[in-house]
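# structural data only, the sequence is not supplied:
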């Protein structure tokens, strides 16, 4: 073979190799595009399924937003969303923000919740509660709203019943994991209520829980949290005279740590 023929053969071989590589690159690109498209379709299908499920779960609460607003006894303010408890002669008020499904709120209540109740009983300050329901959106479900509605039923009985029932729901024995929506079940809420003397076998309370008497009120309370003027976006949060309390070792301060933080705020 002449030198020229040998060079032509090499050029032809290189050209064939170039063409083959380009063809393979195009195949690989199409394969990647198909893979991404398939993943997007799968994600959209899953999202659509989740969206449908959430829509289904939220349908009763959509109806509640248009339902009659029944304000619990012992509530006050616009739409009954002010829950103020304690000695009216107390000079200051501690504003507490919580969500019933919130694990950090449960940790606080289990460590220093009893101390807060003692402070209020001793007249150190009044306590005002604003309850959120954002975990229902974040983790999906309706337990925050349902438990808040049940708290409304407890408040309708008495302020003490509200405090004791909230404390029982947050207890280590009764508070479910955030991913579980046990508070969405009326039976679960009623079982816990048996631990509160004022609610045990209380027919009016049970009927209000089962019929969702205070569902609309729970939604109004949730909106109050969303629009709060203290700039609170998470729970638990504590505000006195417009200033957020800096409590050590949150979300589970010792009784002494919580007391020190509160006393420092009271002295200002």
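Thanks, I have it. Here the structure is a predicted model, which means the values were calculated and not measured.
# C-alpha from now on. contacts and neighbour counts both.
Will do.
# looks to me like residue 128 is in a strand.
Yes: per DSSP: H, G, I helix; E, B strand; the rest coil, residue 128 lies within a strand segment.
# you'd agree it is up against residue 98?
No: between residue 128 and residue 98 there is no contact under CA atoms under 8 Å: 10.9 Å.
# just the element for residue 57, please.
If you go by DSSP states H and E, residue 57 is part of helix 3-64.
# distance from that helix to the middle of the chain?
Computed by CA atoms, centre = their mean, to the nearest Å, the separation of helix 3-64 from the middle of its chain amounts to 38 Å.
# again, but for stretch 168-184
With CA atoms, centre = their mean, you get 12 Å for stretch 168-184.
# also stretch 109-123?
For stretch 109-123 - counting by CA atoms, centre = their mean - the centre lies 23 Å from the chain centre.
# ditto for stretch 140-159
Offset of stretch 140-159 from its chain centre (CA atoms, centre = their mean): 14 Å.
# show me what that stretch is in contact with.
Here stretch 140-159 makes contact (CA atoms under 8 Å, 6 or more residues apart in numbering) with 54, 57-58, 72-75, 85, 99-101, 131-136, 161-162, 165-166, 181-186, 189, 198-199, 205, 208-209, 212-215, 217-219.
# recalculate using a threshold of 6 Å.
Residues from elsewhere that reach stretch 140-159 (CA atoms under 6 Å, 6 or more residues apart in numbering): 72-73, 100-101, 133, 136, 161-162, 181, 183-184, 205, 208-209, 214-215, 218.
# second structure follows, compare the two:
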């Protein structure tokens, strides 16, 4: 491998680590702001307005997820909260927690997508995707929820994997809640052959799986995971060690070894 290629891969890993650190910092700042607002309460109008705005967003999300939990076709795992990719007979299982608005998740997908899809296609790796709505809580809005629902609607149509990939390829900037627009989600679905049908559009517009997505996010919170993306190989966190960073080559080697 040339020095230029090594430097490029190192830079990509550093950017991914930096984005995760920035997300953690945003989470920490948001918690601090909410605590401060609760303490000073009536002492400042700005604090009161901030709390009211946050509560209004929570009320809207509660309404969006108030319907029955509709489990998507083929969902598996505990509580049927994961979307599987690959064969059950694969000797390795990759568990991935993601948020479609999460910039670090996009960087992970851009770096590892081809490796993961190739290993799954070869029957060497099963992937369990779990969806979270962390950025909706951090930044406000409902794009994480709506995008996750649309992805699960694509699962009903047997096209989760390609639509999942298109959502990350077309991810808006983090502060931009563009994925809250169902028309945009349906437009992106047009990039996946045969996905845009009347049942798919109805599923997206009705928020058919919103409550299931909310249940998935609750599982994310209960698991006390450090953030998104969280990546586990056969139950072991392989993505959080900055002293021994994961690379596509390392992931491939680990899966190939398990399949020997």
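Here it is on my side, so go on. Predicted, not measured: the structure shown is a model, and the values here were computed from it.
# overlay them and tell me the TM-score.
Between these two chains, after superposing, the TM-score reads 0.75 (TM-score structural alignment, normalised by the length of structure 2); 220 aligned residues with a CA RMSD of 2.7 Å.
# which parts of structure 1 are strands?
Ranges of strands in structure 1, per DSSP state E, are 83-85, 93-99, 126-132, 237-240, 243-244.
# ok, average deviation of the third one from structure 2?
By mean CA distance after the TM-score superposition for structure 1, the fitted strand 126-132 of structure 1 averages 1.0 Å away from its aligned residues in structure 2.
# stretch 77-86 of structure 2: end-to-end distance?
14 Å (CA to CA, to the nearest Å).
# quick one, what contacts residue 114 of structure 1?
Residue 114 of structure 1 touches nothing, counting by CA under 6 Å, 6+ apart.
# now it: how far from residue 197 of structure 1?
For residue 114 of structure 1, the distance to residue 197 of structure 1 - CA to CA - is 17 Å.
# how near is residue 229 of structure 2 to residue 25 of structure 2?
From residue 229 of structure 2 to residue 25 of structure 2 the distance is 15 Å (CA to CA).
# just to revisit the earlier point, will you turn the strands of structure 1 into CSV that also has distance to residue 37 of structure 1 and mean neighbour count?
Listed next are those as CSV, based on distance: least, CA to CA, whole Å; neighbours: other CA atoms under 10 Å:
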stretch, distance to residue 37 of structure 1, mean neighbour count
strand 83-85, 52, 21
strand 93-99, 39, 22
strand 126-132, 39, 22
strand 237-240, 44, 20
strand 243-244, 48, 14
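# need those in CSV (columns: distance to residue 170 of structure 1).
CSV is the format used below for these (distance: least, CA to CA, whole Å):
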stretch, distance to residue 170 of structure 1
strand 83-85, 18
strand 93-99, 10
strand 126-132, 13
strand 237-240, 16
strand 243-244, 22
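# out of those, nearest to residue 48 of structure 1?
strand 126-132 (26.6 Å; CA to CA).
# tilt between that closest one and strand 93-99?
20 degrees (axes from the mean of the first three to the mean of the last three CA atoms, to 10 degrees).
# ok, residues contacting strand 126-132 of structure 1?
Strand 126-132 of structure 1 is touched from outside by 83-86, 93-99, 120, 222, 225, with contacts defined as CA under 6 Å, 6+ apart.
# widest-spaced pair of those residues?
120 and 222 (23.9 Å).
# who's more crowded, the two?
Using other CA atoms under 10 Å as the criterion, residue 120 of structure 1 and residue 222 rank with residue 222 on top: 22 against 18.
# what does the more buried one correspond to in structure 2?
In structure 2, the residue paired with residue 222 of structure 1 is residue 217, using TM-score structural alignment.
# burial check on residue 58 of structure 2, number of neighbours?
Residue 58 of structure 2 is flanked by 17 other residues according to other CA under 10 Å.
# measure it to residue 37 of structure 2 for me?
Distance, residue 58 of structure 2 to residue 37 of structure 2, by CA to CA: 16 Å.
# for residue 55 of structure 2, same thing?
12 Å.
# more crowded one of the two?
More neighbours surround residue 37 than the other of residue 55 of structure 2 and residue 37, with 19 against 12 (other CA under 10 Å).
# related to what we said a few turns ago, nearest to residue 16 of structure 1 among the contacts of strand 126-132 of structure 1?
Closest approach to residue 16 of structure 1 among the contacts of strand 126-132 of structure 1 (CA to CA): residue 99, at 68.3 Å.
# how about the helices in the stretch 101-250 of structure 2?
103-121, 134-139, 143-156, 160-169, 182-189, 198-206, 210-222, 248-258 (DSSP state H, counting those that start in this stretch).
# packing partners of the fifth one?
Contacting helix 182-189 of structure 2 under the criterion 3 or more CA pairs under 6 Å, 6 or more residues apart in numbering; DSSP states H and E is no other helix or strand.
# mean deviation of that helix from structure 1?
Mean for helix 182-189 of structure 2 is 1.0 Å (mean CA distance after the TM-score superposition for structure 1).
# which part of structure 1 lines up with that helix?
Counting by TM-score structural alignment, helix 182-189 of structure 2 falls onto residues 186-193 of structure 1.
# relative to structure 1, what is the average displacement of stretch 146-154 of structure 2?
Following the fit onto structure 1, the mean deviation recorded for stretch 146-154 of structure 2 is 1.0 Å by mean CA distance after the TM-score superposition for structure 1.
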